[in-house]
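> sequence and predicted structure are below.
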Amino acid sequence: MENILFSPRHRLDEDAERELGRRLEALWDEQKEPSLSDTQRLNSCLEKIPVSSFPAPPDKQVVEINSDASLAEAVQLLAKHKILSSPVRDINAPEDATWIDKYIGIVEFAGIAVWLLQQVKDISGSFRWAPFLPLHPSDSFLTMLLLLSKYRMKSLPVVDIGEGKIGNIVTQSAVVHMLSKFVGLPWFETWGNSTLSELGLPVMKPDQMVKLIEDQPVLQAFKLMSEKRVGGLPIIEKEGNKVVGNISLRDIQFLLMAPEIYEEFRSVTAKAFCTAVRSHLRLKQEASPLLEDVITCQKTDTIEKVILKLDNARIQRIYVVNSHGDLEGVVTLRDIISTFVQEPPGYFGDFFYQVVPLPINSSV
């Protein structure tokens, strides 16, 4: 069912991350052209660092899923390794096949949510909706960060073209973890000391947010996430605007793997679902953000503080509340990376011709 090469959820080599931070510091100091803005200066630094410098997990294991896997097997694989997605290996491709023939796509919880709502039993042949967009080791950090932010890629396999295999997988959470190790470096503080409001966050206004009232069916949460293409949403108290919970796409695993929840999955409310999941996790003695109170921040918090909160809790989003605890917005990993880099005009050229299908907001 699976091939284990490495799990991107494992913590990266912290010494390598700190060395990377010092390397960026040196490049930052070299950029002394007064006409450059801070953003242009940082872009220039990131353009000089290849993706091959991004730290791989110490155990160097990659998780792949075979193309003949069932829906249940895919869910079990992602849950077992605590990952959001996995490249799909074509079982009919020979060992010496090129990467484009060897890998047919990526399976992730977003797709599993769609399959559950459509009552699909078998995922074989259903991966193409999630594009496999490879990075080459020689691609730059700027390319990597733009793909993970503006172009909404959640994970990027780094492919060794010569050997036709994946050497690393870069995820949004791995990048934010890397950023957390840059805290305290002078070049980073130029950006890290800015508050959310100064950086234009949260982007989405409260009345634009996708959210669910606690007594609504939890299946509606996954339907909304699928329709609105978001990775999670807040659960709001029945009377008021306070966040009482969070449901993300990865939580769909509990509808499929926890029998006590699956039996009633079409009628269980969001509140009851969260309670049942906590009981299931305690019974299994598994650590999870779902066992903790909802983590929040305020617009006056610095981006540095928010990064540390997200990384410490290993979560994908943080809710912004006012002094009364009322919901004011959400900040995601993608939002944070988006404030860090900006795409230069014409930067990607024909880059996206190597992926099928094209990213939805690609201009090529």
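Sure thing, it's come through.
> please make it C-alpha for all contacts and neighbour counts, starting now.
OK.
> distance between stretch 193-203 and the chain's centre?
The chain centre lies 20 Å from the centre of stretch 193-203; the measure is CA atoms, centre = their mean, to the nearest Å.
> quick check: buried residues in that stretch?
Residues of stretch 193-203 classed as buried by neighbour count (16 or more other CA atoms under 10 Å): 193, 194, 195, 196, 199, 201, 202.
> equivalent analysis for stretch 15-31, please.
Within stretch 15-31, the residues that qualify as buried are 17, 18, 20, 21, 22, 24, 25, 27, 28, counting by 16+ other CA under 10 Å.
> now do the helices in the stretch 151-300 of the chain.
Using DSSP state H, counting those that start in this stretch, the helices found in the stretch 151-300 of the chain span residues 172-180, 186-192, 218-228, 252-257, 259-262, 270-284.
> what's the closest of the ones you listed to residue 103?
With distances scored as CA to CA, the stretch of the helices of the stretch 151-300 of the chain nearest to residue 103 is helix 172-180 (21.0 Å).
> second one coming, line it up with the first:
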Amino acid sequence: MHERCILGAPIGVDADSSTENSMDRDIGLIEFSSMVLWAIEEVEKAESELCSKSGSFFSMLDQLPNIGRAKIGELARTFRWGPFLPVQLSDSLLHVLLLLSKHRLKAAPVIDRSDSRIVGFVTQHAAVQLLLHCSGLEWFDSIANKPLSDFGYEKRGPVIHLHGDQSVAEGLHCLWKNRIGGIPILDSKTERLIGNFRSTDVRLLLDNDDIFKNRKKLTMEEFINFDARNENSGLAPLDPIERELGALFSAGALRIKSHFLTKMGNPVTNRLSDTLKQAMEKVAESKNDCLFIMNDGQRVVGMVTLRDMIVQFSPPSLESKGVGGVAGFFETAFQQSDCTIENGSIVCDH
């Protein structure tokens, strides 16, 4: 995955070689960042067994075959992956929103109905981008133009954070322990936001052996500054396809190294008075998975993820009785599209 610059991939069961249908073969999706975080956790536990503390991430795994050669299937109880819930080319955006919001997926695989092969992915970024194209429509604006304060993101409790003088190793452990995609980094004296540490940033430890070897000594602030100095270091060449709209939606968000992702020292922020639409536009432009909400004193008071945004627009459970059970803008959307819910399915007159 590192060599191919792939952020996620399907998990297939051991099946007969003649099994070509992805619905019979694939059982889930696995993330590059999660694999690295799990491996580093296991390496830390077994570090006393290592012959040498020097070398790269992969060479260290070679010294610990019980970790480096562990089979994906053996990690099912401790490893984090998403279920394999594909969509078809003919499925609607409403269907995709339902999957991404209800099942905590970062991406839904797209299959070709003719042979059930995977032909692409619809990412959370793609869903947000597509929703933004609905700007100006009543059912979208009625939700998107509300201020962030209306959604109560700041009332969830203290935001999990790290300080700039804490080590990179502590940051890695925090990401794994809390199963989150991003952590704000605060100045230890002023408590002001100085950056963010995202699960996608773990690739820097694989690209630079010195960072990996010194992860227990290197501070988060030094890590952020290193990322800022290496403006284009390690980035894969910009493929022509990435200039296309569809690729910007999905391919760019599925790359380990992306020209579109902002640096760690440039976290995405919004104020409580900003609208949900403004927040969506910021994450869409920056390709980040989350943003931080700031109060008037420039302190972090909340965090909003892509899923938090998608949930506001996701359809209700199809078990709702009639259109009366549909909340938010979907009540208007159903009415405008002449659709109803019958026997747990969406039925349209056209």
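That came through, no problem. Keep in mind that this is a model prediction, so the values were computed, not measured.
> could I get the helices of the stretch 151-300 of the first structure as JSON lines with distance to residue 130 of the first structure and mean neighbour count?
Listed next are these as JSON lines, based on distance: least, CA to CA, whole Å; neighbours: other CA atoms under 10 Å:
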{"stretch": "helix 172-180", "distance to residue 130 of the first structure": "16", "mean neighbour count": "22"}
{"stretch": "helix 186-192", "distance to residue 130 of the first structure": "33", "mean neighbour count": "17"}
{"stretch": "helix 218-228", "distance to residue 130 of the first structure": "13", "mean neighbour count": "19"}
{"stretch": "helix 252-257", "distance to residue 130 of the first structure": "18", "mean neighbour count": "19"}
{"stretch": "helix 259-262", "distance to residue 130 of the first structure": "26", "mean neighbour count": "15"}
{"stretch": "helix 270-284", "distance to residue 130 of the first structure": "27", "mean neighbour count": "17"}
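> reformat those as a markdown table; add distance to residue 329 of the first structure.
Compiled in a markdown table, these are given as follows (distance: least, CA to CA, whole Å):
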| stretch | distance to residue 329 of the first structure |
| --- | --- |
| helix 172-180 | 20 |
| helix 186-192 | 20 |
| helix 218-228 | 16 |
| helix 252-257 | 23 |
| helix 259-262 | 29 |
| helix 270-284 | 20 |
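> so which of these is nearest residue 40 of the first structure?
Of all the helices of the stretch 151-300 of the first structure, the one in closest proximity to residue 40 of the first structure, counting by CA to CA, is helix 186-192 (13.0 Å).
> who touches that closest one?
Contacts to helix 186-192 of the first structure, defined as CA atoms under 8 Å, 6 or more residues apart in numbering, come from residues 24, 25, 28, 182, 183, 302, 303, 304, 340.
> got the residues you listed as TSV, with secondary structure columns?
Supplementary listing: these in TSV, determined by DSSP: H, G, I helix; E, B strand; the rest coil:
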residue	secondary structure
24	helix
25	helix
28	helix
182	coil
183	coil
302	strand
303	helix
304	helix
340	helix
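> just the closest of those residues to residue 142 of the first structure, please.
Within the contacts of helix 186-192 of the first structure, proximity to residue 142 of the first structure (CA to CA) peaks at residue 340, which comes in at 9.9 Å.
> residue in the second structure paired with the closest one?
For residue 340 of the first structure, the equivalent position in the second structure is taken to be residue 313, counting by TM-score structural alignment.
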